[in-house]
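In: one predicted model, sequence on top.
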Amino acid sequence: MRQRSRTRFAPVAAGLFAGALLLSACGGGSAAADDGDATLTYWLWQDDSTDPTWTNLVAEFNEQSTSGTVEVQVIPLAQYEDKLLNALSSGGGPDAARFKDVWLGEFVQAKALAPLSERIAGWEGKDDVVPALLDAGKVPGDDEIYLMPHQYTTLYMYYNKAIFAAHGLEAPRTHEDVMAAAKTLADAGQFAIDVRGGVGGQDQWAAWMYSAGAQFVDESGKVTLADPVGVAANQDYLDLLRELEATPPGSITADFAAVRGNFLNGTTAMMIHHAGSLAAVREGLGDDVGVIPMPSADPAKPTTLGSMSGNVVFGASDKQDLAWEWVSWLLTHDPMLTMSTSPQGQLPVLTSVAEGSPFSDDEGLRVALDAQATARTWPLLPGTSTVVNKDWVPTLQSAFEGKVTSAEALEELSTVLAGK
């Protein structure tokens, strides 16, 4: 079996905790009151570097705030987490930052983040936030909320109606339907779906695993990914390529551009992605594109992967009051609508925005919004970031190549997820 990589957590955690103590000893922490001259350092990445939405929101907040101003630093997403880790471990870094849910376990265990539950309890805007999305800011075994939700997405399935009709197939409702359709299509010389074994494919795979009944962790937070249900679900994913030959050439290393290209040009008949592809597939396929929830092992208990970006406040900051004012202001109606309908927006976390246009009157967006009720995130464990950013690609590629079994691949990923 391929030698597994170790998580980077242990030395980083020690550095983060030491840095937090150092800054707190220098007079930081939430005890220090903000004043009108305070300047909050806020880090973020931009999915679309040409879009001025973030700049405009910062300017709007600064104009109306009497507590201080926000100063942003934009960092490319590919470098973002490492720069945060390095800055915080050396006693620097921002007061608050845009943040991905998969990073949460690592930073919470490092004691780098300020708990937000008490502030949320006294915040008048909390009732407008989808409750499950607030809970998604917790890590297993800890009731504190550390991540304020901001934007999220859920994965679902696109299918080509014309290809399905030509082969006498209906839209798949169950996991078994997908496997059966893949066999029918492959037998007829039509590729069914990409497995996207390249960078970024872990989310498509996680949506497959969840919808097929796999559990990444149990209620206590113990990693259970490699149980019999998980192994069988993963074996089906491997069999799409290995046994059914239902995937196009290059699928084992495909990135998203290749996956979407194959779906748009009719090479594949199905694609797992989210609403971010909705405009492109509608433009390319017109009425032939169908949008459906992830076909599940049990249609009465549908689920898929949900992914969230939000905001965190760092425990060593002496501007936590101003940081809270900023991140909670982003969760008011107008700023949320502005961001969610921007070129880099995703689904809104506020009920008041989700129930209005354009979200309430677009079928494709409604499928994504409805999926939120039962969607699950990657488990927010210390090793999740390492699996997502490093281990998943080589581990699954080894399984696709037959170098490791389905069980061995999941056991390897489980060990890293648990931070061992």
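Out: Received it, and whenever you're ready, just let me know what you need.
In: okay, CA-based contacts and neighbour counts for the rest of this
Out: Fine.
In: correct me, but Gly19 touches Ser90?
Out: Yes: Gly19 is in contact with Ser90 according to CA atoms under 8 Å; the separation is 5.9 Å.
In: the structure to be compared is supplied as follows:
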Amino acid sequence: MLKNTHKLLIGTGFAALSFASSAFAETTLNALFMAQAAYSEDDVRAMTEAFTKANPDIKVNLEFVPYEGLHDKTVLAQGSGGGYDVVLFDVIWPAEYASNNVLVDISDRITDDMKKGILPGAWTTVQYSGKSYGMPWILDTKYMFYNKDILEKAGIKAPPRTWDELAEQAKIIKDKGLLSTPIAWSWSQAEAAICDYTTLVSAYGGDFLKDGKPDFQTGGGLDALNYMVASYNSGLTNPNSKEFLEEDVRKVFQNGEAAFALNWTYMYNMANDPKESKVAGKVGIVPAPGVTGKSEVSAVNGSMGLGVTTTSKHPEEAWKYIVHMTSQPVQNEYAKLSLPIWASSYEDPAVTKGQEELIAAAKLGLAAMYPRPTTPKYQELSTALQQAIQEALLGQSSAEDALKTAAENSGL
């Protein structure tokens, strides 16, 4: 679980830090990335190697940590007055990072080509209060994955279009003895559960906040948690889902132990890799379902950006590295685990070939991405909601009471 460390005192003396060029012959950049999902470590190393070959006077030290440690590592390094020049950050952190002067405002560095070429929705990943604190890099949402073989054996002709249909199809699969628990989710007490919950909130037309105050405890927010509890209690959901993160879901699905799974883009090509997956060639993908009368599809904004820290001693080189990592040629070359931020990439056969189903799902899913709440107190809010989801799933509290408590403990 992510800890709340954003209250650490962060020096404001770096606010006026300029992008002046370094005088050193060789510059070393320290960059912090994520060790799971989206681009693989091998991909990031290869992208970086191409950059250092083209810029032999710049060396880049790469550090990879699990998503759950990314926020704290960034903030702790900032509090100690150094550490990283470039950091990967989640869409939920710009409000906090901007308020605490963690990232450099790079609004004046964004070129017209970037403004015109990058998908409008991608920019929301790095913005707060009208300013940009980095470049969007990972464009992502959660999709509904399904095992084509199992659906065919069950006589199901098309994947679910609504969340109620998901339950109906899972019951058919269970009743026919094909799988005892056909659905896998990542509902561990971590940000992963908030992403699944947000997907459902978007389907039910709920709101996280209204006039800056919690509003998830009623309407669509309550409907979403009630659906999760019903799915968990129905026996159709893998009971270990309450401890699963996304990687656990991937492993269960590619072992053939789930007919349905909600997960990020990266699972599509990994689960289709015959070297590590038992279901290669049988992986179906569609946007996450909707709710009759309320939505056609549902989606959470799970995008991430790359930013320059205010404590970086080499901001010019750091920005140069970010421009390389987010450039269209680099993104197109590595479009198998994360889709590009550039609009025209989706018409490029080099990007779409062999993953036409994914691209078709992405065109609908990415357009429907629903944001988790934008607030400097996001960490408190998320922690309170994670606890509420666990309590409701475990039957320690009703969904309604759990969400009321979360609203009171959200810090808002």
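Out: Okay, I see it. Values in this document were obtained by computation on a predicted structure and should not be read as measured data.
In: still on that earlier bit, more neighbours, Gly19 and Ser90 of the first structure?
Out: Gly19 (21 against 15; other CA atoms under 10 Å).
In: excluding sequence neighbours, find me the nearest residue to the more buried one.
Out: With sequence-adjacent residues excluded and distances taken as CA to CA, 6 or more residues apart in numbering, Gly19 of the first structure is closest to Gly91, at 4.2 Å.
In: please apply the same query to Glu391 of the second structure.
Out: Ser397 (5.6 Å).
In: how much space between the one you found and Pro214 of the second structure?
Out: 19 Å (CA to CA, to the nearest Å).
In: neighbour count: these two, which is higher?
Out: Pro214 (21 against 16).
In: quick one, what contacts that one?
Out: 208, 407, 410, 412 (CA atoms under 8 Å, 6 or more residues apart in numbering).
In: only the buried subset of these, as a PyMOL command please.
Out: Buried subset of the contacts of Pro214 of the second structure, written as a PyMOL selection, criterion 16 or more other CA atoms under 10 Å:
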select buried, resi 208+407+410
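In: now the contacts of Pro214 of the second structure as TSV including distance to Ile173 of the second structure?
Out: Formatted as TSV, the contacts of Pro214 of the second structure follow (distance: CA to CA, whole Å):
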residue	distance to Ile173 of the second structure
Phe208	34
Ala407	37
Ser410	39
Leu412	43
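In: now, among the contacts of Pro214 of the second structure, which is nearest to Val291 of the second structure?
Out: Set against Val291 of the second structure, the nearest of the contacts of Pro214 of the second structure by CA to CA is Phe208 (17.9 Å).
In: tell me the counterpart of the closest one in the first structure.
Out: Residue pairing (TM-score structural alignment): Phe208 of the second structure is matched to Phe216 of the first structure.
In: which one is that match nearest to, not counting chain neighbours?
Out: Leu225 (4.3 Å).
In: check Ala132 of the first structure too.
Out: Ala373 (7.5 Å).
In: what does the one you found correspond to in the second structure?
Out: Looks like Ala373 of the first structure aligns to Ala367 there (TM-score structural alignment).
In: list the contacts of the nearest residue to Leu16 of the first structure once chain neighbours are set aside.
Out: Leaving aside its chain neighbours, Leu16 of the first structure sits nearest to Ser89 (4.2 Å; criterion: CA to CA, 6+ apart). Counting by CA under 8 Å, 6+ apart, Ser89 of the first structure touches 12-19.
In: just Ser303 of the second structure next, same as before
Out: Counted by CA under 8 Å, 6+ apart, Ser303 of the second structure has contacts 90-91, 122, 125, 136-141.
In: of those residues, which are reproduced in the first structure?
Out: Shared with the first structure under both residues aligned by TM-score structural alignment, their matches' CA atoms under 8 Å, the contacts from those are 90-91, 136-140.
In: could you turn the buried ones of the contacts of Ser89 of the first structure into a ChimeraX selection?
Out: In ChimeraX, this line selects whichever of the contacts of Ser89 of the first structure come out buried by 16+ other CA under 10 Å:
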select :12,13,15,16,17,18,19
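In: show me the contacts of Ser89 of the first structure that map onto helices.
Out: 12-19 (DSSP state H).
In: let's have those residues in CSV, adding distance to Ala409 of the first structure.
Out: Shown next, in CSV, are these (distance: CA to CA, whole Å):
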residue, distance to Ala409 of the first structure
Val12, 26
Ala13, 27
Ala14, 30
Gly15, 31
Leu16, 31
Phe17, 33
Ala18, 35
Gly19, 36
